[in-house]
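1. Whatever this is, show me its structure:
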Amino acid sequence: MPRYALKIEYDGGPFAGWQRQAQGQASVQAAIEAALARLEPGPHTIAAAGRTDAGVHGTGQVAHCDLAKDWNPFRLSEALNWHLKPAPVAVVQAVRVADDFHARFSAIERRYTFRLVSRRAPVTHDRGRVWQVLNRLDVQAMRAAAAHLVGHHDFTTFRSTMCQAKSPVKSIDEIAIEDLPYPGGAEIRFHLRARSFLHNQVRSIVGTLERVGAGSWVPEDVQRALEARDRAACGPVCPPQGLYLTGVGYPADPFAS
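-> Purely as a prediction, here's the structure:
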């Protein structure tokens, strides 16, 4: 059976997350599998590079599927997008891949971006797509704090108590923080890059860094929280709507033209 990799965008707002839900709640995975069933009969199961939570968005999610027909990749993406309407999900690109390609297990890097807007006036066009705080944050202090988290560490403090990973030890390759203009305020974008992340790790890190930016913590408090290896030492976990899975890296990019 031919295998295809799909690059996928979605607005996570209407969904209970990426993963198909036993209770029948809307999920991104179920929406795509239903579209596949319109193209070829029978149940379909797709595998993704990351299982994003409820409310989390995707601009560079990757999944793979096996189909009976030898589809032209462009026609496949067009047909899927037709059957996905009106769900806020789009297949940006489809490519034929080797039979041993696996969207999750072949990945060597995940990239996330978190969007935070600081301004007094409510956001309108970005409502549901950013986390809004009212006061301006100290970006330099947050960068100093983030430096303590880059590298190979035990991230027990920064993972959900429901995390199913076998080990809390992970390596974060990069945390870059952008300070961008935004009407009436500023937008701060947190870019995180690692081979893999623990459950709620990104949101735990951003929520903690926000405390530093607001002046409630100093950068060294983040190092102490990390070394505590205690979930109770973490700062607040920020809401999901500002989080985006922006890209997945593979030894050879399947989507390279």
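
2. Only C-alpha atoms from now on, for both contacts and neighbour counts.
-> Fine.

3. Now do the contacts for the closest residue to Ala48 other than its chain neighbours.
-> Nearest residue to Ala48, sequence neighbours excluded (C-alpha to C-alpha, 6 or more residues apart in numbering): Ala63, at 4.0 Å. By C-alpha atoms under 8 Å, 6 or more residues apart in numbering, the residues touching Ala63 are Ala5, Leu6, Lys7, Ile8, Ile46, Ala47, Ala48, Ala49, Ala103, Arg104.

4. If you count neighbours, what's buried in the longest strand seen in the chain?
-> Longest strand in the chain, counting residues (DSSP state E): strand 169-182. For strand 169-182, a neighbour-count test (16 or more other C-alpha atoms under 10 Å) marks Lys170, Ser171, Ile172, Glu174, Ile175, Ile177, Asp179 as buried.

5. Val206 looks like it's in a helix, true?
-> Yes. Using DSSP: H, G, I helix; E, B strand; the rest coil, the assignment for Val206 is a helix.

6. shouldn't it be in contact with Leu192?
-> No. At 9.9 Å, Val206 does not count as touching Leu192 under the criterion of C-alpha atoms under 8 Å.

7. out of the two, which sits in the more crowded spot?
-> Neighbours of Val206 and Leu192, each counted by other C-alpha atoms under 10 Å, are more numerous for Val206; the result is 27 against 23.

8. how close does the more buried one get to Pro239?
-> Counting by C-alpha to C-alpha, to the nearest Å, the gap from Val206 to Pro239 is 10 Å.

9. likewise Leu67?
-> Distance from Leu67 to Pro239, by C-alpha to C-alpha: 37 Å.

10. Over to Gly58?
-> Shown here: Gly58 relative to Pro239, a distance of 15 Å by C-alpha to C-alpha.

11. okay, the two: which has more neighbours?
-> Comparing Gly58 with Pro239 by other C-alpha under 10 Å, the one with more neighbours is Gly58, at 26 against 16.

12. quick one: contacts for the more buried one?
-> Ile8, Glu9, Tyr10, Asp11, Gly12, Tyr244, Leu245, Thr246.

13. So which of these are in strands?
-> Per DSSP E, these map to strands at Ile8, Glu9, Tyr10, Tyr244, Leu245, Thr246.

14. Among the residues you listed, find me the one that's closest to Arg115.
-> Comparing these against Arg115 with C-alpha to C-alpha places Tyr244 closest, at 8.2 Å.

15. Second chain to compare with the first, below:
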Amino acid sequence: MHRYKLTLEYDGTSFAGWQRQDNLLTVQEALETAFTKFCGCDIKVHGAGRTDAGVHATGQVAHVDLPKIYEPFVIGQALGFYLETLPISVIHVEPVALDFHARFSATSRTYRYLIINRYAPLVFQKKRVWHVHGQSLDAVKMHEAAQVLVGHHDFTSFRAQLCQAKSPEKTLDLLTVERKGELIEIHAKARSFLHHQVRNFVGTLKLVGAGKLSVDDVKNILAAKDRTKAGPTAPAEGLYLINVGYN
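-> Model (predicted):
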């Protein structure tokens, strides 16, 4: 077998997430179907991040094992042909060693969350950002509160109830908030994340930006280790997996 690393981008609006599910279209299923048509045999695609329904990617990474050697350009062209009706693009293909694993070899994952903070309705950005209207968010306060969460912590307060991780403890390397006009960008980087962790961060930070929570409140929420104390889960459409790092 011959292993290939794929770098992907996709619009998550049309998919029920990354992971294959019965009777629902997922990114993994779409890719596996395309590879099966290309190779003439069943192919398993392994992703670096199991993005949820509605979550997008500009830098998702996956790997596949193929029965013969192909030029990377040929693989990319074939997948482009078989995926042409779906919002998925294979932007880079390269051969890798058999011990490379898209998920388990990853040393970091970086997500971007986008908020449009304005009164006017959205046209082009619908389903690609969280539209927060009716209140102006203080991105400086949001960034200050975000720094409370950086480092190694028990993130039970920001963990989805159905999270399957063995431990709520994670090390958050970076969490930043920056306003650019009406756009607020939030970046989060860690080796791995709990289920809904980034979206739960954003939901809480939005309350800080709206003046409903203080920086000290966020400290108390983190210390409480209680999901009910934190803010709501932010909508999926504002979240993007933008980079997966490897040593």
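
16. Show the contacting residues for the most centrally placed residue in structure 2.
-> The centroid of structure 2 falls nearest to Leu241 when counting by C-alpha atoms, centre = their mean (3.5 Å). Leu241 of structure 2 sits next to Gly49, Thr51, Val55, His56, Ala57, Thr58, Gly59, Gln60, Arg109, Thr110, Tyr111, Arg112 when contact means C-alpha under 8 Å, 6+ apart.

17. which SS state does the last one fall under?
-> Looking back up the chat, that one is Arg112 of structure 2. Assigned with three-state DSSP, Arg112 of structure 2 falls in the strand class.

18. wait, isn't it in contact with Ile186?
-> Yes. Between Arg112 of structure 2 and Ile186 a contact is recorded at 5.6 Å, counting by C-alpha under 8 Å.

19. For the two, work out which one has more neighbours and name it.
-> Neighbour tally, Arg112 of structure 2 and Ile186, criterion other C-alpha under 10 Å: the higher count belongs to Ile186, 25 against 22.

20. That one pairs with which position in structure 1?
-> Structural alignment (TM-score structural alignment) places Ile186 of structure 2 against Phe190 in structure 1.

21. Report the contact partners of Arg112 of structure 2.
-> Glu185, Ile186, His187, Ala188, Leu239, Tyr240, Leu241, Ile242.

22. ok, now His44 of structure 1?
-> Glu33, Ala34, Leu36, Ala37, Cys65 are the contacts of His44 of structure 1 under C-alpha under 8 Å, 6+ apart.

23. For the last one, grab the count of nearby residues.
-> Cys65 of structure 1 sits with 21 neighbouring residues when counted by other C-alpha under 10 Å.

24. Can you give me the neighbour number for the spatially closest residue to it that is not a sequence neighbour?
-> Distances taken as C-alpha to C-alpha, 6+ apart put Ile46 closest to Cys65 of structure 1, at 5.0 Å, once the chain neighbours are dropped. By other C-alpha under 10 Å, 18 other residues sit near Ile46 of structure 1.

25. Kindly report the same for the one 5 residues further on.
-> A count of nearby residues for Arg51 of structure 1, using other C-alpha under 10 Å, gives 18.

26. what about it, distance to Arg96 of structure 1?
-> For Arg51 of structure 1, the distance to Arg96 of structure 1 - C-alpha to C-alpha - is 22 Å.

27. before we move on, what about Leu39 of structure 1?
-> 17 Å.

28. Over to Asn72 of structure 1?
-> Distance, Asn72 of structure 1 to Arg96 of structure 1, using C-alpha to C-alpha: 8 Å.

29. more neighbours, the two?
-> Per other C-alpha under 10 Å, whichever of Asn72 of structure 1 and Arg96 has more neighbours is Arg96, with 20 against 11.

30. which residues touch the more buried one?
-> Pro2, Arg3, Tyr4, Ala5, Pro73.

31. ok, now which ones touch Phe15 of structure 1?
-> When contacts are counted by C-alpha under 8 Å, 6+ apart, Phe15 of structure 1 touches Gln25, Ala26, Ser27, Val28, Ala54, Gly55.

32. again, 10 Å this time
-> 25-31, 53-57, 87-88 (C-alpha atoms under 10 Å, 6 or more residues apart in numbering).

33. Pull out the buried residues from the residues you listed.
-> Using 16+ other C-alpha under 10 Å, the buried members of the contacts of Phe15 of structure 1 are 26-31, 53-57, 87-88.

34. ok so, going back, in the buried residues of strand 169-182 of structure 1, find the pair that's most separated.
-> Lys170 and Asp179, at 26.7 Å, using C-alpha to C-alpha across those.

35. What separation do you get for the residue of structure 2 most remote from its centre and Ile184 of structure 2?
-> Outermost residue of structure 2 with respect to the C-alpha centroid, by C-alpha atoms, centre = their mean, is Lys68; its distance is 31.5 Å. Distance, Lys68 of structure 2 to Ile184 of structure 2, using C-alpha to C-alpha: 46 Å.

36. And Met1 of structure 2, by the same measure?
-> Counting by C-alpha to C-alpha, the gap from Met1 of structure 2 to Ile184 of structure 2 is 45 Å.

37. Pro232 of structure 2 touches Phe201, doesn't it?
-> Yes. Assessed by C-alpha atoms under 10 Å, Pro232 of structure 2 is found in contact with Phe201 at 8.8 Å.

38. Between those two, which contacts overlap?
-> Phe158.

39. okay, these two: which has more neighbours?
-> Phe201 (25 against 18).

40. Only the buried residues of stretch 40-48 of structure 2, if you could.
-> Ile43, Lys44, Val45, His46, Gly47, Ala48.

41. Any chance of CSV for the residues you listed, columns distance to Gln164 of structure 2?
-> Listed next are the buried residues of stretch 40-48 of structure 2 as CSV, based on distance: C-alpha to C-alpha, whole Å:
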residue, distance to Gln164 of structure 2
Ile43, 26
Lys44, 22
Val45, 21
His46, 18
Gly47, 17
Ala48, 16
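
42. possible to save those as TSV with distance to Cys163 of structure 2 and secondary structure?
-> Below are those laid out as TSV (distance: C-alpha to C-alpha, whole Å; DSSP: H, G, I helix; E, B strand; the rest coil):
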residue	distance to Cys163 of structure 2	secondary structure
Ile43	28	coil
Lys44	24	coil
Val45	22	strand
His46	20	strand
Gly47	18	strand
Ala48	17	coil
